[in-house]
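Colleague: Structural data only, the sequence is not supplied:
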């Protein structure tokens, strides 16, 4: 890999572009998620599966938002070596927020799929306790996995460094990148797509053309897009940057474009905090509207089954 490729133009551009992207995301995301938590924890007295999952997602989004001011500062300033531990903690919180959100959204999609596609089993499989246990499992999984990985992102012996930038070679280790790509994104994405497509198919084949059913289909399409749009470009960019670090891509122009792409994609992936906040209302509306609809569907299936006996 050639070493005389300059990224100065990209770095100068990102100093301003990050501020333009991050400041609105931080402000709107903070307001939407705090309001959501207040509604779930104070105004809604009854805890259901949906409110538990959405409360956990709001906490994950707030955890993702917390390091953003430090990330903006680190873009324009070098940090002294004694702040490497603080930087590793902030990076851990940031990635816990990202991948915790991914897995929580996956759990919401699975919960919806079970409730709609398997209404008989849903009574045994779905409960507030099960939802709480699942959320706690997600938190433990991402905390242990991320915290045991991010310490490798910093090189020892640096007098000054850019936090959230210029990761060490260990941070681009093939095992780490494959794990991130497969278990951090591809597997949850396939689960979300499978559950969403099957849920939409059941809704469309149920014979119920009510406005509620049509609204549910639109909401599922929208939530699927809200999952794929922020996270697909960022993980594609990580893969391309990995190829640069492995020497597969050596052309200076390509490397410069990939450097810009990964920084912009990672910035825009944080918009999930705002999209999640907007979809709290729609998901809650979906749950309320489908509860009665699929209670009738369950009764119809039971009646059909008894008529065959």
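Modeller: Great, that's in hand. On a predicted model such as this, the values are computed, not experimentally measured, just so you know.
Colleague: Please count neighbours and contacts with C-alpha atoms only from this point.
Modeller: Fine.
Colleague: What are the boundaries of the helices in the stretch 201-309 of the chain?
Modeller: Counting by DSSP state H, counting those that start in this stretch, the stretch 201-309 of the chain has helices at residues 211-245, 252-269, 272-308.
Colleague: do you know which of the ones you listed lies nearest residue 112?
Modeller: Among the helices of the stretch 201-309 of the chain, helix 272-308 comes nearest to residue 112, with 8.5 Å by CA to CA.
Colleague: just checking, what packs against the closest one?
Modeller: If you count contacts as 3 or more CA pairs under 8 Å, 6 or more residues apart in numbering; DSSP states H and E, helix 272-308 packs onto helix 8-38, helix 49-65, helix 119-125, helix 211-245.
Colleague: and among those helices, the most buried is which?
Modeller: Highest mean neighbour count of those: helix 49-65, a mean of 23 (counted as mean count of other CA atoms under 10 Å).
Colleague: Show residues contacting that one.
Modeller: Residues from elsewhere that reach helix 49-65 (CA atoms under 8 Å, 6 or more residues apart in numbering): 26, 29-30, 33-34, 36-37, 40, 93-98, 100-101, 104-105, 107-108, 126-128, 131-132, 135, 270, 272-273, 276-277, 280, 283-284, 287.
Colleague: Buried residues, the following helix or strand past that helix. List them.
Modeller: Remark: after helix 49-65, the chain's next helix or strand is helix 68-76, criterion DSSP states H and E. Across helix 68-76, burial judged by 16 or more other CA atoms under 10 Å covers 68, 71, 72, 73, 74, 75.
Colleague: Quick one: list the elements packing against the helix or strand following helix 68-76.
Modeller: Using DSSP H and E, the helix or strand that follows helix 68-76 in sequence is strand 79-80. In terms of contacts (3+ CA pairs under 8 Å, 6+ apart), strand 79-80 is packed against strand 160-161.
Colleague: can you put the helices of the stretch 201-309 of the chain in TSV and add distance to residue 58?
Modeller: Formatted as TSV, the helices of the stretch 201-309 of the chain follow (distance: least, CA to CA, whole Å):
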stretch	distance to residue 58
helix 211-245	15
helix 252-269	16
helix 272-308	7
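Colleague: Below is an additional structure, to be compared with the one above:
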């Protein structure tokens, strides 16, 4: 139990310092915590290495995912061990006043930074897919880095009240004369209650509404069926570029014309294999964009599913009556808190697994770092040598578009 919940649990039983969790609960909790910790730390550290050590992964979307991994690592490294310790020693608080205030501050800072990062990723994908002409100017990799810094400033600044709400209180003295302290967050004023409700709305409910709206628009744009010319008839095909991507198509046609030795991007034969390869490349890019968006939607869904129980239970501890707590019972209350916290830590460790399952680019990069990946260097070098004759302007546009969609 974290300090954000512990004092509310104390209302269930005034002799809670004498209460010990059952052995089977402690063992099961420890096993879950250890597995989640190992997988989460290794996975998120690999994400940092993959993006920072691979130049072709240096795009705005991946920088936001790195920011998400940093927030997850903070939760796993600083907050999770404290929660495990409190499973063994419910009371007194043995980590001192500094940790009493630091743990809830870091936990809420990381949670709010994660929410803001997910919103930033959604906005970036919305601009890149629904307004591709503006994407290369609005959200560049350098701007993404500055946005990540701003996210942490907002997240840490908005969590400062927890430094004051978390209190290290003396409650007893042992037979040897040692002072005993507990730690908890207190909503003992109207201002703190307003803040808690405000934070829940601004950093949970409102972002959820925004993410649903943004990704609904993005998915609708990606799944549009644009009429295309085929054998003299107009037909609708999936994976045909959307209206915004026809700008990219025109540049691809220009590329095709140059490779084919023609001065006009429109003079290629209707059934030219070179032209067909260009269209296939565009459709392949659209499929890649869809996979990226579906992966991000999965991350968002799991984020809110895993954190919703913790939010609800925390509000119940803050605003529920002591009689309601006592009706549930001490053991059930602690079990409920443990389940909520496990879900929170699962969210901090599961994102790298999602990247591996849904992104072949991340999967290959992970395997290469682990020394068991395949090498594609020869193929890539051959491709780039064949296309090095392109004009600088068109290659820059192509690289910029790829940076906006590659994952």
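Modeller: Yes, it's here. From a predicted model like this one, the values you see are computed outputs, not experimental measurements.
Colleague: which of the buried residues of helix 68-76 of structure 1 lies closest to residue 112 of structure 1?
Modeller: Closest to residue 112 of structure 1, out of all of the buried residues of helix 68-76 of structure 1 and judged by CA to CA, is residue 68, at 31.4 Å.
Colleague: I'd like the helices and strands packed on helix 272-308 of structure 1 as CSV, with distance to residue 171 of structure 1 appended.
Modeller: Converted to CSV, those look like this (distance: least, CA to CA, whole Å):
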stretch, distance to residue 171 of structure 1
helix 8-38, 20
helix 49-65, 20
helix 119-125, 39
helix 211-245, 10
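Colleague: per the alignment, residue 243 of structure 1 corresponds to what in structure 2?
Modeller: Matched by TM-score structural alignment, residue 243 of structure 1 corresponds to residue 319 in structure 2.
Colleague: Could you do residue 93 of structure 1 as well?
Modeller: If you follow residue 93 of structure 1 across to structure 2 using TM-score structural alignment, you land on residue 106.
Colleague: who's in contact with that match?
Modeller: So residue 106 of structure 2 contacts 74, 75, 78, 79, 156 (CA under 8 Å, 6+ apart).
Colleague: try 10 Å this time
Modeller: Counting by CA atoms under 10 Å, 6 or more residues apart in numbering, residue 106 of structure 2 touches 71, 74, 75, 78, 79, 112, 155, 156, 159, 160, 162, 163.
Colleague: same check, this time on residue 318 of structure 2
Modeller: By CA under 10 Å, 6+ apart, residue 318 of structure 2 lies in contact with 4, 5, 7, 8, 185, 186, 187, 193, 196, 312.
Colleague: again, 6 Å this time
Modeller: Residues near residue 318 of structure 2 by CA atoms under 6 Å, 6 or more residues apart in numbering: none.
Colleague: do you know how far it is from residue 7 of structure 2?
Modeller: For residue 318 of structure 2, the distance to residue 7 of structure 2 equals 10 Å [CA to CA, to the nearest Å].
Colleague: Likewise for residue 22 of structure 2?
Modeller: Residue 22 of structure 2 is 20 Å from residue 7 of structure 2, by CA to CA.
Colleague: Residue 20 of structure 2 too?
Modeller: Distance, residue 20 of structure 2 to residue 7 of structure 2, by CA to CA: 16 Å.
Colleague: And for residue 44 of structure 2?
Modeller: Noted for residue 44 of structure 2: a distance of 32 Å to residue 7 of structure 2, by CA to CA.
Colleague: From residue 6 of structure 1, how far off is residue 260 of structure 1?
Modeller: Counting by CA to CA, the gap from residue 260 of structure 1 to residue 6 of structure 1 is 12 Å.
Colleague: Same question for residue 100 of structure 1.
Modeller: Noted for residue 100 of structure 1: a distance of 35 Å to residue 6 of structure 1, by CA to CA.
Colleague: And those two? Which one has more around it.
Modeller: residue 100 (29 against 12; other CA atoms under 10 Å).
Colleague: any idea which helix or strand carries that one?
Modeller: Using DSSP H and E, residue 100 of structure 1 sits within helix 84-117.
Colleague: mean offset of that helix relative to structure 2 (after superposition)
Modeller: Helix 84-117 of structure 1, aligned to structure 2 and superposed, deviates on average by 1.7 Å (mean CA distance after the TM-score superposition for structure 1).
Colleague: just stretch 215-226 of structure 1 next, same as before
Modeller: For stretch 215-226 of structure 1, the mean deviation from structure 2 after alignment is 3.4 Å (mean CA distance after the TM-score superposition for structure 1).
Colleague: mind checking what residue 200 of structure 2 lines up with in structure 1?
Modeller: If you follow residue 200 of structure 2 across to structure 1 using TM-score structural alignment, you land on residue 181.
Colleague: now swap in residue 72 of structure 2 and tell me
Modeller: So, by TM-score structural alignment, residue 72 of structure 2 is matched to residue 61.
Colleague: Report the separation between that match and residue 276 of structure 1.
Modeller: The gap separating residue 61 of structure 1 from residue 276 of structure 1 is 8 Å, by CA to CA.
Colleague: now residue 283 of structure 2: how far from residue 226 of structure 2?
Modeller: According to CA to CA, residue 283 of structure 2 and residue 226 of structure 2 sit 12 Å apart.
Colleague: who has more neighbours, these two?
Modeller: Legend: neighbour count by other CA under 10 Å for residue 283 of structure 2 and residue 226, higher for residue 283 (18 against 15).
Colleague: The more buried one: which element?
Modeller: If you go by DSSP H and E, residue 283 of structure 2 is part of helix 273-319.
Colleague: could you check the angle helix 96-130 makes with that helix?
Modeller: Following axes from the mean of the first three to the mean of the last three CA atoms, to 10 degrees, one obtains 150 degrees for the angle between helix 273-319 of structure 2 and helix 96-130.
Colleague: Spit out the contact partners of residue 199 of structure 2.
Modeller: Shown in contact with residue 199 of structure 2 (CA under 6 Å, 6+ apart): no residues.
Colleague: Verify the assumption that it is located in a strand.
Modeller: No - counting by DSSP: H, G, I helix; E, B strand; the rest coil, residue 199 of structure 2 falls outside a strand, being helix.
Colleague: What lies in contact with stretch 213-232 of structure 2?
Modeller: Applying CA under 6 Å, 6+ apart, the contact partners of stretch 213-232 of structure 2 are 126, 234, 235, 236, 237, 238.
Colleague: please redo it, this time with the cut-off set to 7 Å
Modeller: In this structure, residues lying in contact with stretch 213-232 of structure 2 by CA atoms under 7 Å, 6 or more residues apart in numbering are 122, 126, 129, 130, 234, 235, 236, 237, 238, 240, 242, 290.
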